[in-house]
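Student: I'll drop the sequence and a predicted model, then ask my questions.
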Amino acid sequence: MSNTPSNMLPLGTSAPDFRLKDTNSNYNYSYSDLKGSKATLVMFICNHCPFVHHVLDEALKIANDYRVQGLGVMAISSNDIEKYPQDSPELMTEFAFKNKINFPYLYDESQEVARAFDAACTPDFYLFDAQDKLFYRGQLDDSRPGNNIPLSGNDLRNAIDAVIYNRTMATQQKPSLGCNIKWKTQLI
């Protein structure tokens, strides 16, 4: 297992716009199409990462708890499928069905979206406010595979509550930790 931390994109950064294929529906969506009325959560995940498997149930609970309160939710996979075929769009569809991911699971084939977000790992969480400015980025909570800390989603839940209910948010935000994004080899 890799232990790659988030890059911690500066707070206040505008949400990058994009247009990606949703492996759940085969429709193409932009950030604007999927944003919420009060906040938007963008998760970088993939099918095979043990860190994603560890947090997935709690991340899905959070998505389901807050979507009715104006939270837009989407997940993006940006891994190189030539080297990691288990993350292919077809298997993303199966993974979403098996795990009851009922929001868009987008495929970033060019990896341009991951680069625009400065995403580094899976899972990596980005929360934008109603004006599409980055409000939170980092971890779900302190739980990691094998550290015996129970999943709570506290860090992400506190951030969502703060942005939706106009509460103050602690400026100290911890990076997520997970498997590195599997980048394509760049030929120069």
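Tutor: That came through fine.

Student: only C-alpha atoms for contact and neighbour calcs from this point on.
Tutor: Noted.

Student: okay but Asp87 is in contact with Thr23, surely?
Tutor: No: Asp87 lies out of contact with Thr23 (Cα atoms under 8 Å); the separation is 11.3 Å.

Student: Show me the strands in the chain, by range?
Tutor: Assigned by DSSP state E, the chain shows strands spanning 4-5, 19-22, 28-30, 39-44, 71-77, 105-107, 121-122, 124-129, 134-138, 177-180.

Student: Most tightly packed of the ones you listed?
Tutor: strand 121-122 (a mean of 31; mean count of other Cα atoms under 10 Å).

Student: Just give me how far that one sits from the chain centre.
Tutor: Centroid separation for strand 121-122 versus its chain: 8 Å, with Cα atoms, centre = their mean, to the nearest Å.

Student: gap between the most centrally placed residue in the chain and Glu82?
Tutor: Most central in the chain under Cα atoms, centre = their mean is Met43, positioned 0.7 Å from the mean C-alpha point. Per Cα to Cα, to the nearest Å, Met43 is found 22 Å from Glu82.

Student: Would you mind putting the strands of the chain into JSON lines with distance to Val163 alongside?
Tutor: Formatted as JSON lines, the strands of the chain follow (distance: least, Cα to Cα, whole Å):
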{"stretch": "strand 4-5", "distance to Val163": "24"}
{"stretch": "strand 19-22", "distance to Val163": "25"}
{"stretch": "strand 28-30", "distance to Val163": "22"}
{"stretch": "strand 39-44", "distance to Val163": "7"}
{"stretch": "strand 71-77", "distance to Val163": "10"}
{"stretch": "strand 105-107", "distance to Val163": "23"}
{"stretch": "strand 121-122", "distance to Val163": "23"}
{"stretch": "strand 124-129", "distance to Val163": "6"}
{"stretch": "strand 134-138", "distance to Val163": "7"}
{"stretch": "strand 177-180", "distance to Val163": "23"}
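
Student: one step back: thought the residue nearest to the centre of the chain was touching Phe128?
Tutor: No: here Met43 lies out of contact with Phe128, judged by Cα under 8 Å, at a distance of 11.4 Å.

Student: quick one, longest helix in this structure?
Tutor: helix 50-67 (DSSP state H).

Student: Use this one as the comparison:
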Amino acid sequence: MARTESVMLELGTQAPDFKLMDVRTGHLLGLKDVRGEKGTLIMFICNHCPFVKHVSDELVRLANDYRPLGFGSAAIMSNDVVNYPDDAPEKMQEVAMKHQYSFPYLYDGTQQIAKSYHAACTPDFFLFDEDLKLIYRGQLDDSRPGNGIHPSGRDLREAMDAVLNNRPVSANQKPSIGCNIKWAG
């Protein structure tokens, strides 16, 4: 397993807009469609990465826990599907159904959205405030495949809880670690 760290995009960066197909429904969705009243979580994931497989159930729990509290969320898959057919849209739909993704699972076939977010790995997390300004980027928690730590979403949950409690999100953030995004060409 190659380990790639996320790029620590500058806090305060405005969320890039997008219009991508949700493989669960076949509908095009934009940032405004997934935006939450309190904040918006954008996750870059894929189907085949062991780091993503390790945290899939926690991603669903986290989205379900924070949706009623005013957080919108969406996952984006940006890998090259020609060389990584396990990440193709029809396979994305299967994974979303299997894991009961309650959030949109969006297909970034051109990879332009991943580039606009400076996404580097899967999983890679970007949390934006109510004004769509970046307040957290980095890891879900300290769990990794094989390290014996159960996924809890601790780091990301602490950031979301800070928003809910009108506290500043700590700027001390650890990068996510995962498989590199599989760029085309």
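Tutor: Right, received. Where do you want to start? Predicted model only: the values in this text are computed from it and were never measured.

Student: so what number do they get for TM-score?
Tutor: Taking TM-score structural alignment, normalised by the length of the second structure as the basis, the two superposed chains have a TM-score of 0.98; 185 aligned residues with a Cα RMSD of 0.7 Å.

Student: Can you give me every residue that contacts the residue nearest to the centre of the first structure?
Tutor: Counting by Cα atoms under 8 Å, 6 or more residues apart in numbering, Met43 of the first structure touches 73-76, 123-126.

Student: cool, Leu71 of the first structure as well?
Tutor: The neighbours of Leu71 of the first structure, taking Cα under 8 Å, 6+ apart as the test, are 35-41, 63.

Student: can you do 10 Å?
Tutor: Counting by Cα atoms under 10 Å, 6 or more residues apart in numbering, Leu71 of the first structure makes contact with 34-41, 62-65, 127-130, 160, 163-164.

Student: thinking again about what came up before, which neighbours do Met43 and Phe128 of the first structure have in common?
Tutor: Arg137.

Student: one step back: specify the stretch among the strands of the first structure that is closest to Asn147 of the first structure.
Tutor: Closest to Asn147 of the first structure of the strands of the first structure, according to Cα to Cα: strand 177-180, at 12.6 Å.

Student: Run through who's touching the closest one.
Tutor: 1-6, 45-46, 48-52, 79, 119-124, 138-140, 142-145.

Student: Could you tell me how far Val135 of the first structure is located from Lys61 of the first structure?
Tutor: Check again: residue 135 of the first structure is Phe, not Val. From Phe135 of the first structure over to Lys61 of the first structure (counting by Cα to Cα), the distance is 20 Å.

Student: same thing with Tyr84 of the first structure?
Tutor: To Lys61 of the first structure, Tyr84 of the first structure is 28 Å away according to Cα to Cα.

Student: swap in Ile181 of the first structure?
Tutor: The gap separating Ile181 of the first structure from Lys61 of the first structure is 24 Å, by Cα to Cα.

Student: Who has more neighbours out of these two?
Tutor: More neighbours surround Ile181 than the other of Ile181 of the first structure and Lys61, with 23 against 11 (other Cα atoms under 10 Å).

Student: residues touching the more buried one, list them.
Tutor: Per Cα under 10 Å, 6+ apart, neighbours of Ile181 of the first structure: 4, 44-46, 49, 77-80, 111, 114, 119-124.

Student: which of those residues also appear as contacts in the second structure?
Tutor: Of the contacts of Ile181 of the first structure, the ones still in contact in the second structure (both residues aligned by TM-score structural alignment, their matches' Cα atoms under 10 Å) are 4, 44-46, 49, 77-80, 111, 114, 119-124.

Student: Run through who's touching stretch 1-15 of the second structure.
Tutor: 31, 40, 42, 49-51, 116-129, 131-139, 145, 171, 173-181.

Student: right, and Pro16 of the first structure touches Tyr126 too?
Tutor: No: with contact defined as Cα atoms under 10 Å, Pro16 of the first structure does not count as touching Tyr126 (11.2 Å).

Student: list residues touching both of these two?
Tutor: Common neighbours of Pro16 of the first structure and Tyr126, using Cα under 10 Å, 6+ apart, are Phe117.

Student: Need the nearest residue in space to the aligned residue in the second structure for Phe97 of the first structure, chain neighbours excluded.
Tutor: The equivalent of Phe97 of the first structure in the second structure is Met97 (alignment by TM-score structural alignment). Leaving aside its sequence neighbours, Met97 of the second structure sits nearest to Arg24 (Cα to Cα, 6 or more residues apart in numbering; 7.7 Å).

Student: So that neighbour sits against Lys98, correct?
Tutor: No: the pair Arg24 of the second structure / Lys98 is not scored as a contact, 11.2 Å apart, by Cα under 10 Å.

Student: quick one: contacts for the nearest residue to Phe103 of the second structure once chain neighbours are set aside?
Tutor: Excluding its sequence neighbours, the residue lying closest to Phe103 of the second structure (Cα to Cα, 6+ apart) is Ala74, at 5.3 Å. For Ala74 of the second structure, the contact set (Cα under 10 Å, 6+ apart) comprises 22, 29-31, 33-35, 40-44, 63, 101-106.

Student: Please identify the residue in the second structure that aligns with Ser14 of the first structure.
Tutor: Ser14 of the first structure maps onto Gln14 in the second structure when the alignment is built from TM-score structural alignment.
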